[in-house]
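Colleague: Fold the stuff below for me.
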Amino acid sequence: MSSSQASFQQAPIGVGIVGLSARRGWASRAHLPALQRLDGFELRALSASSPESARQAAEKYAVARSYGTADELAAADEVDLVVVTVKVPNHREIIQSALAAGKAVLSEWPLGNGLAEAEELAATAAERGLRTFTGLQARSAPAVRYLRDLVADGYVGEVLSTSVVASGGSWGALFPEGGAYLLDRANGATMLTIPFGHTLDGLTMVLGNVEEVTTVTATRHREVQDPQTGRVFRPNVADQVVLGGVLSSGAVVSVHYRGGLSRGTNFHWEINGTDGDLVVTGDTGHLQMGEFSIDGAHGSDAKLSRLAVPERYFDPALNELRGTPAYNVGAAYAQIQRDLTDGSSDVPDFAHAARHHRLLDRIERAAERV
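Modeller: Okay, here's the model as predicted:
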């Protein structure tokens, strides 16, 4: 047993969240409900955009300690795991501070604002020998894990091809909440990096790595108006992403993401093989947090039928969170607890995140050559 593993043998694991706000945000919608239902963790500290914001959040959520800066939180003795839930451009500085303090880190995806930052953070974590985790929680979703096992167990035979058509939700005609941040490519929070990136990571978990890529991207919504202020924004991010490629198995892959929402299909993923077919459907292109159904047919089956995800894929401690964005985050935390106490590596670490950033960078560069 390594010294870092031994330090997590005594539960609960002390968590400090950077970016937990009393007003709104992903941390309060997903991380907080998940941690409240898992015995292996204790939320001991938080920091927010200012000391006063942190104090208000600590008061609202009954968190013992609030800190005015992420540096102070990372240095606190009661914090074992630093959780980074702020906007992407702020990830690098906060994560480097946590790593310098010798802490394990869970960072929301994307890990860095671009490939260079992700590779730097992965290298720093490796040099210091610290445990790291990335919020690619589609891998923790019961439906995705079940789908992986169906394919591995030969439900469709040899996979011939797979295709995804999905909607990004934001990046359409309507101005999204926090919209200006999402419409500037310089912020690293785009349709390519978020819903496309999460879903592609889930796809590779099920079917294997993407080896060859061709890409077309476009910005079709050239102006988006903020309904509150009337201000008009001109996005410089792609709201159409089309990937064609080949997986390591030789199977052909195609993925088309469209900005906004469709009156027709918002998520449709087919896996076609020599002996069967699987179809995954849902109402959002965010595989990491939506609700999805699986239908399948194989062998002599004449038509598709619903394949319910078996109960063994669900964590009973998180039953109250089923159907909410917090469930997959909670499932990832449960895996993190096992990784920290048993020395396993189920949750994607920073090295995995850097590899996924490299794939997205290849996809972007391929589009530039078209």
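Colleague: C-alpha only now, for contacts and for neighbours.
Modeller: Fine.
Colleague: longest helix anywhere in this structure?
Modeller: Assignment by DSSP state H gives helix 350-369 as the longest helix of the chain.
Colleague: Identify the residue spatially nearest to Thr284, adjacent ones excluded.
Modeller: For Thr284, the nearest residue in space outside its immediate sequence neighbours is Asn266; the separation is 5.4 Å by C-alpha to C-alpha, 6 or more residues apart in numbering.
Colleague: Phe233 too?
Modeller: Val224 (5.2 Å).
Colleague: Give the burial count for the nearest residue to Ala125 once chain neighbours are set aside, as a bare number.
Modeller: Closest residue in space to Ala125, ignoring its immediate chain neighbours: Leu99 at 6.6 Å, by C-alpha to C-alpha, 6+ apart. The number of residues packed near Leu99 is 21, by other C-alpha atoms under 10 Å.
Colleague: close enough to count as contact, Tyr257 and Val241?
Modeller: Yes. Using C-alpha atoms under 8 Å, Tyr257 is in contact with Val241, at 5.2 Å.
Colleague: next up, for comparison:
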Amino acid sequence: MAQPSSKSKAPIRAGFIGLSSTGWAAHALFPSLRAPAVRDLYTITALCTSSPTSAAAAAAHYGHRIGSRIKSFHGPDGVKQLAVDREVDLVVVSVKAPAHRTPILAAISAGKDVFAEWPIGTSLEQMEEIEKRAEEKGVTVIVGLQGRQSVAVTKAKELIQRGAIGKVLSSSLICTVPRELEYWGPVIAENHLYIHEPNTGASLLEIMVGHQLDTFTHILGDFRSVSATWATMYPIATVLSSPPNHSPGNDGAPRTVQVSTADHVAVSSMLASGAIVSIICRGGYAETPGRQRLLWEIDGEEGSIRLEGNGPGVEGPLIHMHDPDLYLNGKKVLAERPGEKADGIDDGSEVEPRHLLRNEVVGWLEYAKEKRGEVEKGKFVRIREAVKNRRLIKAIEDSAKGGHRVDLGDRRNSAVRL
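Modeller: Predicted coordinates for the structure are as follows:
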């Protein structure tokens, strides 16, 4: 097998499925692997795109950037060829959620570790299948839930664990996804339309609330039950082409689509600890002065913690992409990683914007430490934890659809009619 041993100091050889000139792989995954903190720990040896032309162009472009040859594959056969290639240790899957299953299972079948962005696949059932296959093959599936790696989140968890605010009694989180992102609301970018189709695994609940839930439970623990409500406040949306121009219909008017997926989700719950919590995620509001993008309050018997995501750029509410400001009892806490400047995570050379990518860098670093035998278990999200998060999302979905509370005592969620 091509994978290095757990004690190997050789660079981890990554093969990308979905690395082209645009998309998440181009804007986040590739540049984060080039950050000085991890640059010597990884090398990119192969990539696969949909066509021979795009694959050859991408291999030439990124090969020039890293200074070494990158093999190019394309199409469904290329996915299989990359997965079994002896010069690939880690398969990085960066395609849309509906296309996750095939390349992930191909990599697992080849005995390769996998990285894939959240959400994985289109359903809980697909994630459970991937988890089972990974366990059978003894491989690691890393999931891109980067909120846990935020310095502010890490510090908040530390403060709670050392009793800085006493026993946590309640928590509330408000997340606003601005319409300027063109995902949910009265305007939708043409290349985002797929998230509003049925069974794509990419709804507001699955993407946005899913990221928030993983971070929420990482700090505060598991949910005991959930009661949820959702709504579509913007049932008609104008489709914007890229670059931003109205995509005209046959009569020359801007193209519009009917939207049935929820752009507002509210959850009221009790945690296993007994704390009462609420979460509301809303999409489509205009960026106006004073509007909170992310406001997360955690109240304990002896104090409170507040996280605010209102920095520059519309990514403010995305806790996995932008470190929120952290306050303890109303006073701002400076949360920085030790030696952050020195380790190159924030050097600004290829890793911009810094908040967006440095959480990715931490994940790469933790995985490399584990593979090199420097730690027993790296601090990154694995498929088992991601499946647990997806089960919570399914419970919220069932509650919103059925109008009942869902208890989470075991894997078989039991509904309690209100």
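Colleague: one step back: can you find the partner of the residue nearest to Phe233 of the first structure in the second structure?
Modeller: The alignment partner of Val224 of the first structure in the second structure, by TM-score structural alignment, is Ala237.
Colleague: Can you name the element that comes right after whichever strand or helix holds its match?
Modeller: Per DSSP states H and E: Ala237 of the second structure is located in strand 236-241. With elements assigned by DSSP H and E, the helix or strand that comes after strand 236-241 of the second structure is strand 245-246.
Colleague: who touches that following strand?
Modeller: The set of residues that contact strand 245-246 of the second structure without belonging to it, under C-alpha atoms under 8 Å, 6 or more residues apart in numbering, is 238-240, 254-255.
Colleague: Report the buried members of the residues you listed.
Modeller: 238-240, 255 (16 or more other C-alpha atoms under 10 Å).
Colleague: what ranges do the helices span in the stretch 301-418 of the second structure?
Modeller: In the stretch 301-418 of the second structure, the helices defined using DSSP state H, counting those that start in this stretch lie at 340-343, 354-371, 383-402.
Colleague: chain center to the first one: distance?
Modeller: Same thing as helix 340-343 of the second structure. 24 Å (C-alpha atoms, centre = their mean, to the nearest Å).
Colleague: repeat for stretch 175-195 of the second structure
Modeller: For stretch 175-195 of the second structure, the distance from its own C-alpha centre to the chain's C-alpha centre is 17 Å (C-alpha atoms, centre = their mean).
Colleague: Next: stretch 12-29 of the first structure.
Modeller: Between the centre of stretch 12-29 of the first structure and the centre of its host chain there is 16 Å, according to C-alpha atoms, centre = their mean.
Colleague: same question, stretch 25-34 of the first structure
Modeller: For stretch 25-34 of the first structure, the distance between its averaged C-alpha position and the chain's averaged C-alpha position is 14 Å (C-alpha atoms, centre = their mean).
Colleague: corresponding residues in the second structure for that stretch?
Modeller: Residues 23-32 of the second structure are where stretch 25-34 of the first structure lands when matched by TM-score structural alignment.
Colleague: Show me which positions of the matching stretch end up buried.
Modeller: Per 16+ other C-alpha under 10 Å, stretch 23-32 of the second structure contains these buried residues: 24-32.
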